[in-house]
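Visitor: Here is the input, now give the coordinates:
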Amino acid sequence: MEMRSDLSISGIGRSQGGSYSHVRTDGMAKINGDTDCISLDNNGTLTIEGALQSETVSVNGTATVEGALKANRMILDGMATIKEHAVCQELLTVNGRLSIGGRLDGEKVEVFGILKTRDDVQCELLSVHGGFSIDGLLNAGLIDVKMNMPCKAQEIGGESITVRRLKKISVIEQFVPVLSAKLQAHTIEGDEIYLEHTEAEIVRGNDVIIGKGCKIGRVEYKNQLTRDEDAQIGAAYQI
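Guide: Sure, this is the predicted structure:
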């Protein structure tokens, strides 16, 4: 069995990458190279000049991973940037802001803040209390979004999709629409769909509810379509 030592950095310090048991950083820390560990606990500012693989990752502060990230569980309280793709096999919880330069794959993703990716997001459950910006496809079995800031994705697909708004329109949003808490997507497709304050070209599903504040170009539904009197729909077809 491989023997691993612990790595601890306090204050301002740096270390080489490698295989460790437990990594703990307090202060300003830099790790040069790929890092493989059982757990990583960061309090402060951490930069990893390489990829990170760990069973658990806890960030309380800020962190930058220059390569890819692979973990079973990650809890972020603060801000983190992953320059390449990220995999969180069990749970990803974002209390703050997470930016990913590639795609995100996971099982359960919870966002209490902002998630940004430059590629697709694939997971079983996505729960959002805040906002997101996904440059590719968002695909999840269950999608539950409660917006209080802008959300956007190229395409959204899932079995159950619910999009609601957490707050009323503020004075700032009335004059600066880009800050408005709404969802923008080209295509939204699922079995059960409920949308509020959503702009999309195409919405396609079995049972579809288009709520208040929606602007939809085309709705295709199999079983039932319900629309709010405030919603704008260009065309609707039962298929």
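Visitor: drop to CA atoms for contacts and neighbour counts, all remaining ones
Guide: OK.
Visitor: Verify the stated contact: residue 151 with residue 182.
Guide: Yes. Contact criterion Cα atoms under 8 Å: residue 151 and residue 182 qualify, at 6.0 Å.
Visitor: Could I get the full set of helices for the chain?
Guide: Ranges of helices in the chain, per DSSP state H, are 171-175.
Visitor: Quick check: residue 234 touching residue 203?
Guide: No. If you go by Cα under 8 Å, residue 234 and residue 203 don't touch, sitting 11.1 Å apart.
Visitor: the more surrounded of these two?
Guide: With neighbours defined as other Cα atoms under 10 Å, residue 234 and residue 203 compare such that residue 203 has more, 24 against 11.
Visitor: I figured the more buried one hits residue 188, correct?
Guide: Yes. With contacts counted by Cα under 8 Å, residue 203 reaches residue 188, the gap being 4.8 Å.
Visitor: run this one through as well so I can compare:
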Amino acid sequence: MGITGECRFAGDVDCVKFSLTGNSEIAGSLKAEEIKLTGECGVRGRIDALSLKGRGELAADAGLRAERLAFEGHIGVKGDCEAGELRLTGAVEIGGLLSGEQLDIGLIGYSRAGDVGGGKIRIKRSKGYLLLKMVKPSQEACFEGRTIEGDHVELEHVSAETVRGGNVVIGPGCEIKTVEYRESLEIHKSAKVDNRVKL
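Guide: Below is the predicted model of the structure:
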């Protein structure tokens, strides 16, 4: 299914390929093997896909699940967001759990999630953020979460209550209450960590 322009769906959308250039609102859920977006897409239900890629703005009220997710822009999910592999440049706002085997987030703007869990987690400012800062000096690129847990965790400009992992790197601009690590821990001199616990 290919859409160019503006489109509204009154119920669920279930198809093999969903391609959108423009603006779409779906009153139900969206299920497709492949989703390609350029523009804005709002889904009242949940999104299920094998592959989801694109740029723009994506919102899902009831949750999002994708095997491979590559996106530039803003993703807002009121429930949980689950991906095998997630690569995002932009901002995320996840009401519940953000989880994946590989999570790679390049921050441009304020982002948050309830909790973050995964295998390899990397949250840093995007290179494009520095260009944006010249245009919009007030724009802050940072990430807030309660608990961040993974095998390999690499963070910059992240605020969290607890960070737990095997190998943990706490980079510049981080404010963490407690870091629990199994194998190795690196903390940047500008980062603020209240408690360090070796498991």
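Visitor: Now the TM-score, please.
Guide: Put the two chains on top of each other and the TM-score (TM-score structural alignment, normalised by the length of structure 2) is 0.95; 196 aligned residues with a Cα RMSD of 1.5 Å.
Visitor: can you give me the strands for structure 1?
Guide: Under the criterion DSSP state E, structure 1 contains strands at 5-49, 52-65, 69-82, 86-100, 104-111, 114-117, 121-165, 183-195, 198-210, 215-227, 232-238.
Visitor: quick one: which of the ones you listed is nearest residue 175 of structure 1?
Guide: Ranking the strands of structure 1 by their distance to residue 175 of structure 1 (criterion: Cα to Cα) puts strand 121-165 first, at 14.8 Å.
Visitor: superposed on structure 2, where does that closest one end up, distance-wise?
Guide: Superposed on structure 2, strand 121-165 of structure 1 shows a mean distance of 0.6 Å to its aligned residues (mean Cα distance after the TM-score superposition for structure 1).
Visitor: so that strand aligns onto which residues of structure 2?
Guide: Using TM-score structural alignment, the residues of structure 2 aligned to strand 121-165 of structure 1 are 81-125.
Visitor: That stretch spans what distance, first to last residue?
Guide: Terminal residues of stretch 81-125 of structure 2 lie 20 Å apart, using Cα to Cα, to the nearest Å.
Visitor: Show me how far that stretch is from its chain's centre.
Guide: Put simply, stretch 81-125 of structure 2 sits 3 Å off its chain's centre (Cα atoms, centre = their mean, to the nearest Å).
Visitor: quick one: contacts for the counterpart of residue 17 of structure 2 in structure 1?
Guide: Alignment note: residue 17 of structure 2 maps to residue 56 in structure 1; criterion TM-score structural alignment. Neighbouring residues of residue 56 of structure 1 by Cα atoms under 8 Å, 6 or more residues apart in numbering: 38-40, 71-74.
Visitor: preserved in structure 2, out of these?
Guide: By both residues aligned by TM-score structural alignment, their matches' Cα atoms under 8 Å, these still in contact after alignment to structure 2 are 40, 71-74.
Visitor: now, among those, which is nearest to residue 83 of structure 1?
Guide: Checking those against residue 83 of structure 1 with Cα to Cα, the nearest one is residue 71 at 15.2 Å.
Visitor: Distance check, that closest one against residue 102 of structure 1.
Guide: From residue 71 of structure 1 over to residue 102 of structure 1 the distance is 15 Å, taken as Cα to Cα.
Visitor: of those two, who's got more company?
Guide: Neighbours were counted for residue 71 of structure 1 and for residue 102 using other Cα under 10 Å; residue 71 has more, 22 against 19.
Visitor: Please pull up the equivalent of the more buried one in structure 2.
Guide: Residue 71 of structure 1 maps onto residue 32 in structure 2, by TM-score structural alignment.
Visitor: wait, residue 142 of structure 2 sits on residue 106?
Guide: No. At 9.9 Å, residue 142 of structure 2 does not count as touching residue 106 under the criterion of Cα under 8 Å.
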